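[1] sequence unavailable; structure follows:
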């Protein structure tokens, strides 16, 4: 039996090896051609093996693939050429890290672009020869597992104990090899990190709000304080969903002087236009002026919504063979988004959506859900008395109210945007 049979378990009846002078060559079947009669079913617009060159330039990418690159909706932006807006914010973060040696927290609502910002900052820091390590937190994150994983990815070469000519460095040892078997503490971790040399280390902790372990939050706060007290070459950049800095880091009051909290808010219309300009250049599909104005209004300052709406509207234009995105494409795209968003809601939330749409004047409802989208889903009856139908019992006008589901404001916003487009 040939080595091919041994490796793949092929028997004589299905052995597709050909022999030439005792050498075996595996004959690989070509992909089966698609059936000519698709029965009118929708088809994928491109091939899965379409590739890009080293500079990220398209090689005959299909319209669908170009659209995915133009308006990323399921992944953060990780290409400097696609990043739009946020210039002042980026400048503030870079100066805080580089000049003031601060630890930084980026906080804000969901879908506002925090993770994209962190990825871009990581790229810019790497360009400046920083050593950058990124970790996304989870509900079960703890100090020991999180920072051991980070340390395992940092060569011992970047530590004062790592002689470039030593056997340890040449054998691929890492900072994790400097830890003993006991659980890491802020004190033991900061002692090792204080030895980083030859560069500066930027540790990015994203999704910090997801952790449910209060000890992890407290220990990260202690670690930041220890690193600052030691004037270490290690800085920590944190990102998370929060209305204010205290919600993310509230364990140690004295840590405030070591941290700079930077809120990430809504984007301006000019910044959203920059997103759309970049997207049109990549997709090759223009958005007409009226459609663009309505799209920006519908995005409500959210880069996520701007990309998602532009993607859906452009997809409709491609389906009809159009050369530009029109207001009709925008309306169809918003309708599709509203339907998909509605299907994600539980039944009680769907009922609340319909109740509010039928009982509250749409101009007042739009103002209320727009406010909710900018304030972590919260509204008050003092601000929006027309929302009385959603209040349970004798709710006070000053008490912040939330919807049955946090997806309700977005669903209503999309439904109203569709009606107005």
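    In hand now; what should we look at? Just so you know, these numbers come straight off a predicted model, no measurement behind them.

[2] drop to CA atoms for contacts and neighbour counts, all remaining ones
    OK.

[3] how far away is residue 121 from residue 105?
    13 Å (Cα to Cα, to the nearest Å).

[4] these two - which one has more neighbours?
    residue 105 (25 against 22; other Cα atoms under 10 Å).

[5] ok, now how distant is that one from residue 376?
    Taken as Cα to Cα, the span from residue 105 to residue 376 is 18 Å.

[6] same question for residue 205.
    When distance is defined by Cα to Cα, residue 205 is 22 Å away from residue 376.

[7] of the two, which one has the most company?
    It is residue 205, of residue 205 and residue 376, that has more neighbours when counted by other Cα under 10 Å, with 20 against 16.

[8] where along the stretch 301-421 of the chain do the helices fall?
    Assigned by DSSP state H, counting those that start in this stretch, the stretch 301-421 of the chain shows helices spanning 303-319, 327-344, 347-359, 362-374, 408-420.

[9] comparison target, given below:
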């Protein structure tokens, strides 16, 4: 029989091997994204080259940036800063430059022959609270004089509210590139395209290597399962992994979440292998670990005091075939709604449901974004973390067994 201490140790190992709540920082647990990693490595030490990592929420941008920051730290000065809504151009740079220490040795006052060393940071070199891009360039050049390259990661770049922030960063990147300052800036943010992050200076795009983070492939998600289970000293049936990959819809968060819950359950049972039958238990446990925001969106969109089709229509939307932009049409929903309900519904029967989900002001709105023209509308989930949750709810509530 497994002792309590051994169970606790094994459980802790599972929790460390899968990380649904925080970005991956340990490169031994990081899976996939070899193309994006290769691109960052190739530009990191090229003067005049900078990068922007962009993509929808939940695809692993921060994990990639953190792992790469760790990888570069042995051969370059590095800094990592996460922006907040109240940040400005000046506050971001003061926090970043505080990571770079400088020292100044001077003769001690009086007749003593020894010296005294004063330690400060590059942030102390800024004269004003609102530095200009040229002042930032002048301070960063000190790193080059110290015979060192630097790679600076700026995460959540889409969050600052100050309208001038992005423009000033565009100016800074342009100047650093033109002057070949040995510093690489890597911007990271939620966006569909680079223009949503940097809308200034067409010429700055020549200095910015665009690294899009698409949803992970099935093979990359399978790699997460394999590496995590190996790290947790657990075996697993291939069918379990396939179900996890299908329901995750390319989002590593759900792969980590489901594997962690399944692993903990197996350890509690005193077993060393995750079976396909453990998938449903993992889904049930994982539902309560999904963010409160996602759960509230689902509840608001589907709640009713009477019998309605809102749950079934929303599930059909999550199941619908998507194009490369993540959009789907009403006919796509119709086909899946038939699978969910076992009845044939024509589009007029649920058209109002789609309108409610895509409205701006309604109680059920803010779920879908609607594009196109009348009778040819296409829809897309605004929050990419919502569809896998909807699929898990449908699974637990017995509305679909498509993942069996």
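    Perfect, thanks for sending it. Computed from a predicted structure; not experimentally measured.

[10] TM-score of the superposed pair?
    Here the TM-score for the pair of chains, by TM-score structural alignment, normalised by the length of the second structure, is 0.78; 354 aligned residues with a Cα RMSD of 3.2 Å.

[11] which stretch of helix or strand covers residue 132 of the first structure?
    Following DSSP states H and E, one finds residue 132 of the first structure within strand 131-136.

[12] list the buried ones in that strand?
    131, 132, 133, 135 (16 or more other Cα atoms under 10 Å).

[13] turn the residues you listed into JSON lines, columns for distance to residue 230 of the first structure.
    What follows is the buried residues of strand 131-136 of the first structure, written out as JSON lines (distance: Cα to Cα, whole Å):
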{"residue": "131", "distance to residue 230 of the first structure": "19"}
{"residue": "132", "distance to residue 230 of the first structure": "20"}
{"residue": "133", "distance to residue 230 of the first structure": "20"}
{"residue": "135", "distance to residue 230 of the first structure": "23"}
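
[14] just those now: which is nearest residue 169 of the first structure?
    Distance to residue 169 of the first structure, by Cα to Cα, is smallest for residue 131 among the buried residues of strand 131-136 of the first structure, at 16.8 Å.

[15] now do the contacts for the residue mapped onto that closest one from the second structure.
    By TM-score structural alignment, residue 131 of the first structure lines up with residue 77 in the second structure. By Cα atoms under 8 Å, 6 or more residues apart in numbering, residue 77 of the second structure lies in contact with 100, 148, 149, 150, 151.

[16] what subset of those is buried?
    Counted by 16+ other Cα under 10 Å, these give 100, 149, 150, 151 as buried.

[17] doesn't residue 143 make contact with residue 184 of the first structure?
    Yes: if you go by Cα atoms under 8 Å, residue 184 of the first structure and residue 143 touch, sitting 6.9 Å apart.

[18] thinking again about what came up before, following the strand holding residue 132 of the first structure, which helix or strand comes up?
    Using DSSP H and E, the helix or strand that directly follows strand 131-136 of the first structure along the chain is helix 143-151.

[19] so that next one aligns onto which residues of the second structure?
    By TM-score structural alignment, helix 143-151 of the first structure lines up with residues 89-97 in the second structure.

[20] comparing the matching stretch with the first structure, how large is the average distance?
    In the superposition against the first structure, stretch 89-97 of the second structure averages 1.3 Å from its aligned positions (mean Cα distance after the TM-score superposition for the first structure).

[21] what sits up against that stretch?
    79-81, 83, 121-123, 129-131, 136, 152, 164-166, 168-169.
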